[in-house]
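In: The sequence and its predicted three-dimensional model are supplied below.
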Amino acid sequence: MSVLLPRGLIVSLTPSPQSPWQHTQDVVRLAAAAQAGGAVAVKVDGPDAVRAVKRSVPGLPVLAVSIDGSHGGAVRITPTVRHAAALAEAGADVVELEADSAARRHDGQDLAELIASFAALGRPVKAGVAGVEDARTAVAAGAAMVSSSTMGYPARPHTGPLPDLALVAALVANTGVPVVAERGYATPSDARAAFTAGAHAVVVGSAITDPVWLTARFAAVA
């Protein structure tokens, strides 16, 4: 996995609702900027974005999700094998899913079986988890890496401060696969702390790609 995804920064290009950069061409421009700035990969939402980035920014690894609320009535990160297959067919280098066993049971799914089905598509699977137990389940089922990417999502609200460096350290100590630190990483100091905790990569989104969020942070001190 380290050959596919070197240690470093992953820029998430999944747009927040307030971002003005919602279209595929916006994602492509942001991907090119991320590559020029030294990112080792980008994260995008949906097969159209995967195809566009792979075509326009060659050599840049793409992690892909499908954020979709059509299965089970709740928004999930890559809810079904059908969603994962579409990402793989579009050329995603890594397919990511929300590896929350309780949420998946609510949807009538078994987490281990779902991850095994994703892995059978021939792409490495990145499992976003909120704790060590789900991480172990994900790795045993075939996940190639785990991350803290579900922290703060509606399915499992996070009540503590972000970023959760204790979770990163726990995943490093208990999983035996590369760990990606994700959710709430807003400064270089945050990212450095995650690497110190043993993370293989750190995902940063709004703090790089969302001008509304960035502007609001500065405006708040006026």
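Out: Thanks, I have the structure now. Bear in mind the structure is a predicted one, so any value in this text is a computation, not a measurement.

In: from here on, contacts and neighbour counts on C-alpha atoms
Out: OK.

In: Could you give the secondary structure assignment for the residue positioned nearest the centre of the chain?
Out: By Cα atoms, centre = their mean, the chain has its centre lying nearest to Ser149, at 5.5 Å. Assigned with DSSP: H, G, I helix; E, B strand; the rest coil, Ser149 falls in the coil class.

In: wait, isn't it in contact with Arg183?
Out: Yes. Using Cα atoms under 8 Å, Ser149 is in contact with Arg183, at 5.7 Å.

In: what about versus this one:
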Amino acid sequence: MHIPKGALVVSCQARADNPLHGPIFMSAMARAAMAGGAKGLRANGKDDVAAIRALTTMPIIGIDKVFDDQFPVYITPDFESAVRIAHAGADIIGLDATPRRRNGGPVENLIGRIRKELGREVFADVSTFEEGKAAAAFGATYVATTLSGYTDETAATNGKGPDFELISALVAAVSVPVVAEGRFDTPDLVAAAFERGAHAVVVGTAITNPREITKKFVQATQPWAYEENTSAP
């Protein structure tokens, strides 16, 4: 199953410290996103993927975050993590396609095994133009700008909005669909990505993380905010 051209994909994820963590909440979030018109979903871990799969036949980009202090790569770092989310019902396997150290084999081998042994499409998260070209050459079905700003090499771009330059460069250079992801927090930014040739756009925090959305609004209150004096007179 493929991501339709022009699709908004909603990333339904919540880490363990988030009040919405877990398959019950993430499946409800996915249901809300579908009702709003999303044409694809991204989810982390076999439990969340399975819960969302039970709701829909819509394309699901499944990832499996495996954190290890010794390795910077944690998004589906090895074949075993890919197997878990494939068996849970993911149509498309998302993975970190950067050349950084991972607890697993080379990314080119991982992409090939997912395509051949699991029969799943591969959604390659990259941070640079060179990584995107390499992922496409390795056989990735989609190349996504997800990690731009989140690697040591690209950290300077974090906080500056989506990486439109990377989107445009990849669209011009690779034959596979380019998906825009990372720091899309307004409809205008989503439209701008499509204007630059993106096949689809993934939005996460701005739609599915009420805690972070609330923080942004609270920041606007700071000039008027005060702490009530509760001390005794």
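Out: Done, it's in. All of these numbers come straight from a predicted model, not from anything done at the bench.

In: And the TM-score between them?
Out: With the length set by TM-score structural alignment, normalised by the length of the first structure, the two chains reach a TM-score of 0.91; 217 aligned residues with a Cα RMSD of 1.9 Å.

In: Quick check: the aligned residue for the residue nearest to the centre of the first structure in the second structure?
Out: Counting by TM-score structural alignment, Ser149 of the first structure corresponds to Thr146 in the second structure.

In: same check, this time on Lys126 of the first structure
Out: Match for Lys126 of the first structure (TM-score structural alignment): Phe123.

In: And for its match, the neighbour number?
Out: Neighbour count of Phe123 of the second structure, defined by other Cα atoms under 10 Å: 26.

In: Excluding sequence neighbours, find me the nearest residue to Ala88 of the second structure.
Out: Ala50 (4.8 Å; Cα to Cα, 6 or more residues apart in numbering).

In: likewise Val177 of the first structure?
Out: With Cα to Cα, 6+ apart, the residue lying closest to Val177 of the first structure is Met145, at 5.4 Å.

In: measure that neighbour to Ala31 of the first structure for me?
Out: 22 Å (Cα to Cα, to the nearest Å).

In: likewise Lys43 of the first structure?
Out: Taking Cα to Cα, one finds Lys43 of the first structure at 9 Å from Ala31 of the first structure.

In: and for those two, which residues touch both?
Out: 11, 13 (Cα atoms under 8 Å, 6 or more residues apart in numbering).

In: now the strands for the second structure?
Out: 7-12, 40-44, 60-63, 92-96, 121-125, 142-144, 178-181, 200-203 (DSSP state E).

In: same for the fifth one, what does it pack against?
Out: Strand 121-125 of the second structure makes packing contacts with strand 92-96, strand 142-144 when contacts are defined by 3 or more Cα pairs under 8 Å, 6 or more residues apart in numbering; DSSP states H and E.

In: just the shortest one next, same as before
Out: Packed against strand 142-144 of the second structure, as judged by 3+ Cα pairs under 8 Å, 6+ apart, are the following elements: strand 121-125, helix 129-138, strand 178-181.

In: what's around the aligned residue in the second structure for Pro79 of the first structure, how many residues?
Out: In the second structure, the residue equivalent to Pro79 of the first structure is Pro77, according to TM-score structural alignment. Around Pro77 of the second structure there are 28 other residues, counting by other Cα under 10 Å.

In: before we move on, the earlier item: dump the helices and strands packed on strand 142-144 of the second structure into CSV; add distance to Val218 of the second structure as well.
Out: Putting these into CSV (distance: least, Cα to Cα, whole Å) gives the following:
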stretch, distance to Val218 of the second structure
strand 121-125, 31
helix 129-138, 36
strand 178-181, 25
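
In: circling back to that earlier point, between Met145 and Ala31 of the first structure, which one's more packed in?
Out: Ala31 (28 against 23).

In: Test my guess that the more buried one contacts Val53.
Out: Yes. Counting by Cα under 8 Å, Ala31 of the first structure does reach Val53; the two are 6.9 Å apart.

In: Helices of the second structure, residue ranges please.
Out: 23-36, 46-53, 79-88, 107-113, 129-138, 164-173, 187-195, 205-208, 210-221 (DSSP state H).

In: Can you redo those as TSV, where the extra columns are distance to Met1 of the second structure?
Out: Formatted as TSV, those follow (distance: least, Cα to Cα, whole Å):
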stretch	distance to Met1 of the second structure
helix 23-36	17
helix 46-53	13
helix 79-88	13
helix 107-113	17
helix 129-138	18
helix 164-173	22
helix 187-195	21
helix 205-208	24
helix 210-221	30
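
In: Of all those helices, which one is nearest Asp64 of the second structure?
Out: helix 79-88 (5.8 Å; Cα to Cα).

In: so how far does that closest one sit from its counterpart in the first structure?
Out: Compared with the first structure after fitting, helix 79-88 of the second structure deviates on average by 0.9 Å (mean Cα distance after the TM-score superposition for the first structure).

In: relative to strand 121-125, how tilted is that helix?
Out: Going by axes from the mean of the first three to the mean of the last three Cα atoms, to 10 degrees, helix 79-88 of the second structure is angled at 130 degrees with respect to strand 121-125.
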